[in-house]
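K.L.:
quick one, structure for this:
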Amino acid sequence: MSTDERAEAITAFHASLDGPTWRVAGWGSPELQRMRFEALTRTTDYTGGTVLDWGCGPGDLYFHLRSLHHPLTYSGLDLNPAMVALAKTRAVPAVTLGQTPEGHHDYVFLSGVFQFADPSDPLYYLNILEHAYDISGRAVAANFLSPNRPQAATAEDELYPDPSVLTKFAAALTDRWRLDHAYHPQGADFTLALLR
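P.N.:
Presented below is the predicted three-dimensional model:
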């Protein structure tokens, strides 16, 4: 599966969803979305600054970050034109269409980006994380579906990376990293943070 094929799969998945923004973004409930957002900020010791929301969807993370009352200069990037349009209707600032961000940001957050597996490039997510780390000044954090997820809650085409692969990758980049596998019911999700 190429990058374009992954983008098509993601766009098709979200096109099949409707309702509130948390559902359009693919989350099971607003509480599950909030838990993931809290894991991003907690694992990075987030205190405000410039934030890139890579895979911003409808911009829900922007509203979560704003509610924390830290200084915030936000930018969002998404490969799905419908998501970018929806975020703009909600007055989410600095949202653009694209796949690979540039510039430099204090924090880079990736929530829900790594949904689909890619049999032709099974570790594709490591390249994305490395790029995110390269453009970050303080920290990067990403959520992943856990391989410990109950069988009934899995799908054949989804990505369930091995946390041990991610910890080896993290340790090769930085001696400051965290893996949080404790916040989600049934251990169905985890967050990796890479700190500067």
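K.L.:
from now on I want contacts and neighbour counts done on CA atoms only, so please keep to that.
P.N.:
Will do.
K.L.:
can you give me the strands for this structure?
P.N.:
49-54, 72-78, 95-97, 105-110, 136-145, 177-180, 189-195 (DSSP state E).
K.L.:
distance to residue 87 and mean neighbour count added to those strands, as JSON lines?
P.N.:
JSON lines is the format used below for the strands of the chain (distance: least, CA to CA, whole Å; neighbours: other CA atoms under 10 Å):
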{"stretch": "strand 49-54", "distance to residue 87": "12", "mean neighbour count": "22"}
{"stretch": "strand 72-78", "distance to residue 87": "9", "mean neighbour count": "21"}
{"stretch": "strand 95-97", "distance to residue 87": "7", "mean neighbour count": "21"}
{"stretch": "strand 105-110", "distance to residue 87": "16", "mean neighbour count": "25"}
{"stretch": "strand 136-145", "distance to residue 87": "20", "mean neighbour count": "24"}
{"stretch": "strand 177-180", "distance to residue 87": "28", "mean neighbour count": "18"}
{"stretch": "strand 189-195", "distance to residue 87": "24", "mean neighbour count": "25"}
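K.L.:
pipe those into TSV and attach distance to residue 18 per row.
P.N.:
Output for these, formatted as TSV (distance: least, CA to CA, whole Å):
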stretch	distance to residue 18
strand 49-54	22
strand 72-78	18
strand 95-97	21
strand 105-110	22
strand 136-145	22
strand 177-180	30
strand 189-195	23
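K.L.:
please give me the structure for this one as well, since I'd like to look at both together:
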Amino acid sequence: MTTTDNSAIFDYHRSMIAFHGNHGPAALGWRDKESQLVRFQVLAQIANLEDCSVLDAGCGHGDLFSYLQSLYTKFTYVGVEQIPELLDEAKKRYGNFRDCTFLAGDFISEELPITDYVLASGSLNYVQQDHDFVFKAIAGLFKNCRIGLCFNLLRYIIPNGLLAAYDPQTILVYCKSLSDKVQMCLDYSEEDFTIFMYH
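P.N.:
The predicted structure follows:
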């Protein structure tokens, strides 16, 4: 991710925070809490995460941790976020929970702890100068998990210069070049799709 790409992402989220405040899903670019929750529900279908370690790439406010808490009694969570304002809010909400850790940085360029599973919700949707960015990101995140990777991408977006949409079949074919255990979920949203990959 280039400095220019990062600058655009920082500017976008800071403008959303300035307009909406830093407490709701709008600061993260989500339409509403319900659309965020639907994506969490799909991501959580990757496996039974009881007694597993999970890395949340681009964790925002860390709300995926709260959702997983509603499903599991024991798991280890690591949230990675590069935007300080979002990370600070995540730490305020969940930083005191046992087995919950937040790390500052870009999950593409930083060295990350290896976990059983890596989940990424919305964090790969930004337009990048490098047209191969999404493929490099998928490959990097897949290397970072012992068992499986799950991520969602947009398949439709009104062009706005910031968010990118991807052809699901193109992404599926690429993921199958990395693993023979790949599944795609399309039935939860007209504008979104989710990929599950396993080692």
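K.L.:
circling back to that earlier point, for residue 16 of the first structure, find the nearest of the strands of the first structure.
P.N.:
Taking CA to CA, strand 72-78 is the member of those nearest to residue 16 of the first structure, at 17.1 Å.
K.L.:
that closest one vs the second structure, average offset?
P.N.:
When the second structure is overlaid, strand 72-78 of the first structure sits 0.7 Å from its aligned residues on average, using mean CA distance after the TM-score superposition for the first structure.
K.L.:
between the two ends of stretch 172-190 of the first structure, how far is it?
P.N.:
The first residue of stretch 172-190 of the first structure is 20 Å away from its last residue (CA to CA, to the nearest Å).
K.L.:
residues in contact with that stretch?
P.N.:
With contact meaning CA atoms under 8 Å, 6 or more residues apart in numbering, stretch 172-190 of the first structure is reached by 32, 35-36, 39, 43, 143-150, 167, 170-171, 191-196.
K.L.:
switch to 6 Å and redo it
P.N.:
Here stretch 172-190 of the first structure makes contact (CA atoms under 6 Å, 6 or more residues apart in numbering) with 143-146, 149, 191-195.
K.L.:
ok, stretch 124-139 of the first structure next?
P.N.:
For stretch 124-139 of the first structure, the surrounding residues in contact (CA under 6 Å, 6+ apart) are 44, 104-107, 140, 194-196.
K.L.:
okay, the contacts of stretch 172-190 of the first structure in TSV with distance to residue 99 of the first structure next?
P.N.:
Listed next are those as TSV, based on distance: CA to CA, whole Å:
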residue	distance to residue 99 of the first structure
143	18
144	18
145	21
146	24
149	28
191	21
192	21
193	21
194	21
195	23
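K.L.:
Provide a list of residues in contact with residue 151 of the first structure.
P.N.:
Applying CA under 6 Å, 6+ apart to residue 151 of the first structure gives no contacts.
K.L.:
quick one: the helices in the first structure, in order.
P.N.:
Assigned by DSSP state H, the first structure shows helices spanning 3-15, 21-24, 30-43, 60-67, 81-89, 124-134, 163-173.
K.L.:
those: which one's closest to residue 112 of the first structure?
P.N.:
helix 30-43 (9.1 Å).
K.L.:
the closest one: how far from the chain's middle?
P.N.:
Chain-centre distance of helix 30-43 of the first structure: 11 Å, with CA atoms, centre = their mean, to the nearest Å.
K.L.:
so that helix versus helix 60-67, what angle?
P.N.:
Interaxial angle, helix 30-43 of the first structure versus helix 60-67 (axes from the mean of the first three to the mean of the last three CA atoms, to 10 degrees): 60 degrees.
K.L.:
quick one: closest of the strands of the first structure to residue 11 of the first structure.
P.N.:
When the strands of the first structure are compared by CA to CA, strand 72-78 sits nearest residue 11 of the first structure, at 10.1 Å.
K.L.:
show me what that closest one is packed up against.
P.N.:
Strand 72-78 of the first structure sits against strand 49-54, strand 95-97, with contacts defined as 3 or more CA pairs under 6 Å, 6 or more residues apart in numbering; DSSP states H and E.
K.L.:
mind doing that once more with 10 Å?
P.N.:
When contacts are defined as 3 or more CA pairs under 10 Å, 6 or more residues apart in numbering; DSSP states H and E, strand 72-78 of the first structure packs onto strand 49-54, helix 60-67, helix 81-89, strand 95-97, strand 105-110.
K.L.:
could these go into JSON lines alongside distance to residue 9 of the first structure?
P.N.:
As requested, these are exported to JSON lines (distance: least, CA to CA, whole Å):
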{"stretch": "strand 49-54", "distance to residue 9 of the first structure": "17"}
{"stretch": "helix 60-67", "distance to residue 9 of the first structure": "21"}
{"stretch": "helix 81-89", "distance to residue 9 of the first structure": "14"}
{"stretch": "strand 95-97", "distance to residue 9 of the first structure": "16"}
{"stretch": "strand 105-110", "distance to residue 9 of the first structure": "18"}
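K.L.:
out of the ones you listed, nearest to residue 23 of the first structure?
P.N.:
helix 60-67 (10.9 Å).
K.L.:
may I see the buried residues of that closest one?
P.N.:
Within helix 60-67 of the first structure, the residues that count as buried by 16 or more other CA atoms under 10 Å are 60-62, 65.
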